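Engineer: Sequence first, then the predicted structure:
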Amino acid sequence: MNVRRLIPTAALAGAAALAVPALTACSGTSSAGAADGRLAVTASFYPMQFLAEQIGGDRVQVTSLTKPGVEPHDLEITPKQTAQLGESDVVLYLKGLQPAVDEAVAQAGVKNTVDAATLTKLDAHGAGGHDHEGAHGEEAGHSEEAGHSEGDGHGHGEAGGDPHVWLDPAKYAEIAKGVGAALEKADPGHAADYRKNTGELVGKLTALDTEFKDGLKNTATRTFITTHAAFGYLAERYGLDQEGISGVDPESEPSPARMKELQERARKENVTTVFFETLASDKTAKSLAADTGLKTDVLDPLEGITGKSQGADYFEVMRSNLKNLQKALGAK
């Protein structure tokens, strides 16, 4: 597996994209412009697909560029998929997460294209803790010592953006609103349906945000260790500190210094668990856990749903993540 880069998300793509009727989704079937009158929507990967399906309902035909089980960062686009993109009514993607998709979208020249990275504010997060400048209001009181990061193995580029925004339900809701507006503009005849579906989805995401806030309010520790440093937004939102074993590549070998640092932090912060994920090897997690006497468990970055996922959709997997976090952090 290639290095899983927190490739800089181009938040600079401009809020102008909000006004563009673009959206992509996926269902795994091929979309060559829906012949039955539905909008043909192409999504780059699962979090974008889920929004398109939830908001579009039976008014859209959704296709995903990333098949279930494929690690999104590693995706390579075929000429057939590039051609399919060009036939889409709407394309929804997250610029900076998947370089191959960014290139294909540029080549396809689809008019109705929305970059989800322009629909919410992006922050920079490293392997050790998170950036505090973009903290969200009452959740901003996090330990400053968590700001260190050794060997992230990635750059944040000009925008300094961590693309994993969908793991924060509040930010995901902001993106949902932008997607809803895009579909309304692309298919004004069914705007009322898209508006209604968007409202229902945002309501569910708001309720999920409340579940996380309440469920993680009182815990024995605020620090969690994970192989994939994808949970910066989630940590920031709920006052937690994320510690990535080796930056954003869950299969790379962390340096001895980083391992020692994490062992010391685990003891100091009463960390009980090292998290790994379903789409990547658990080798580094098990190695650190064995050296420190810690347990291992799953924290899913929700980049795709497979038979190994702890849930059938975004909400089920996020609630599994919450349950696993509560157990690991000693929620009271």
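Structural biologist: Everything's here; your move.

Engineer: For the rest of this, base every contact and every neighbour count on C-alpha atoms.
Structural biologist: OK.

Engineer: Give me the nearest residue to Asp313, chain neighbours excluded.
Structural biologist: Leaving out its chain neighbours, the residue that sits closest to Asp313 by CA to CA, 6 or more residues apart in numbering is Ile305, at 6.9 Å.

Engineer: List the residues that contact that neighbour.
Structural biologist: 46, 68-69, 312-313 (CA atoms under 8 Å, 6 or more residues apart in numbering).

Engineer: Go through those and say which is closest to Lys213.
Structural biologist: Nearest to Lys213 out of the contacts of Ile305 is Asp313 (CA to CA; 20.6 Å).

Engineer: before we go on, here's another structure to hold up against the first:
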Amino acid sequence: MSGFSRSCAAGLLAGATLLTTAACGSGAAETPPGQGDKPEVVAAFYPLQWLAEQVGGSDVQVTGLTAPGVEPHDLELGIQQVTGIRDAALTVYIKGIQPAVDDAVEAETSFDAATAVTTIPAGEHAGEEGEEHGHAETPYDTHLWLDPNRLATVATKLGERLAAADPAHAQGFKDRAAAAVSALGTLDQEFAKGLSTCKTKTLVTAHEAFGYLADRYQLKQVGITLDPDTEPSPTRISEVAKVAKAEGVTTIFTETLVSPKVAEVLASQVGARTAVLDPLESKPSGDYLSAMRDNLKTLQTALGCTA
């Protein structure tokens, strides 16, 4: 049975269950109950929630599973929350980021965004400091939403998935997916133009979250650590410092939700400054598009890009 053919009561039960059991899981978002008879789409964390809202529009009720300000990798779920996910019409997630979600989803009512795009391998030194959460089972980089072009592909596939499951609203899903693709295409063009004339192409980051962005715009990511919760070894810091000095890096990027300590230590060693580059794992002050444009401005300043 497809997710959208479940009864209205099941959809409402899923929304109510997620509301009443949010406290059972660490970092789980409190969510409103389902509205009317709209199918519920559960989004594992912010970028997927944003995309589900763009594509689903008024034809679905979107639930964000991870609360704002919470590191998605750290999400834990209670038993009743797992039941809520399984009762939802569709869960949009990326395998390898949140093991608890990976264990809770069911194939017929879930959409793994990583299956819609060509993935790239995990960070350059995967295994040196320990695997990132979930990477033992997924050797690819999971941060695909940081490439607007790949996220546009996910939007198209999500629109197709929703249209097939709910034919009565198929055209609306397809139209909204096309609009999301257009908006992401514009963003992609802005990044391509804005990063085409930079003095340096080397992106030194505290955490290797920006592989897809680097891959799309011909940058070189050098991460201090693969796992944001793991302290890098002195050897790794020394290796990155040598690269930063050799390639004239002026900025070491730290990020939201992660302590800037390691990046600050490295910056002091190479005579660089630090700046925040948002991996968008949690909801920003604006939305996905505005936060990505803020990232572009930050990159242009740090890499010495001319307009």
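Structural biologist: The structure has been received and is ready for your questions. Bear in mind the structure is a predicted one, so any value in this text is a computation, not a measurement.

Engineer: among the contacts of Ile305 of the first structure, which are in helices?
Structural biologist: Among the contacts of Ile305 of the first structure, the members falling in helices (DSSP state H) are Tyr46.

Engineer: just curious, which of the contacts of Ile305 of the first structure is nearest to Gly155 of the first structure?
Structural biologist: Once CA to CA is applied, the member of these that ends up nearest Gly155 of the first structure is Tyr46, at 23.9 Å.

Engineer: Give me the three-state assignment for the residue nearest to Asp313 of the first structure.
Structural biologist: coil (DSSP: H, G, I helix; E, B strand; the rest coil).

Engineer: Confirm for me that Glu53 of the first structure is in contact with Val62.
Structural biologist: Yes: if you go by CA atoms under 8 Å, Glu53 of the first structure and Val62 touch, sitting 6.7 Å apart.

Engineer: between these two, who's got more neighbours?
Structural biologist: Val62 (31 against 22; other CA atoms under 10 Å).

Engineer: quick one: that one and Ala192 of the first structure, what's the gap?
Structural biologist: In this view, Val62 of the first structure and Ala192 of the first structure are 19 Å apart by CA to CA, to the nearest Å.

Engineer: what does Tyr172 of the first structure give?
Structural biologist: 21 Å.

Engineer: Just the buried residues from the contacts of Ile305 of the first structure, in PyMOL please.
Structural biologist: Those of the contacts of Ile305 of the first structure that count as buried under 16 or more other CA atoms under 10 Å are selected in PyMOL with:
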select buried, resi 46+68+69+313
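
Engineer: could the contacts of Ile305 of the first structure go into JSON lines alongside distance to Ala186 of the first structure?
Structural biologist: Output for the contacts of Ile305 of the first structure, formatted as JSON lines (distance: CA to CA, whole Å):
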{"residue": "Tyr46", "distance to Ala186 of the first structure": "21"}
{"residue": "Pro68", "distance to Ala186 of the first structure": "27"}
{"residue": "Gly69", "distance to Ala186 of the first structure": "31"}
{"residue": "Ala312", "distance to Ala186 of the first structure": "29"}
{"residue": "Asp313", "distance to Ala186 of the first structure": "26"}
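
Engineer: in the stretch 151-300 of the first structure, which spans are strands?
Structural biologist: 223-226, 241-244, 273-276, 295-298 (DSSP state E, counting those that start in this stretch).

Engineer: now for those, which one comes closest to Leu39 of the first structure?
Structural biologist: Per CA to CA, nearest to Leu39 of the first structure of the strands of the stretch 151-300 of the first structure: strand 295-298, 36.2 Å.

Engineer: helix or strand right after the closest one?
Structural biologist: Once the chain leaves strand 295-298 of the first structure, the next helix or strand it forms, by DSSP states H and E, is helix 314-329.

Engineer: Counting by contacts, list what that following helix packs against.
Structural biologist: The helices and strands touching helix 314-329 of the first structure, judged by 3 or more CA pairs under 8 Å, 6 or more residues apart in numbering; DSSP states H and E, are helix 191-215, strand 223-226, strand 295-298.

Engineer: mean deviation (superposed) between the second one and the second structure, please.
Structural biologist: Think strand 223-226 of the first structure. Taking mean CA distance after the TM-score superposition for the first structure, the mean distance separating strand 223-226 of the first structure from the aligned residues in the second structure is 0.8 Å.
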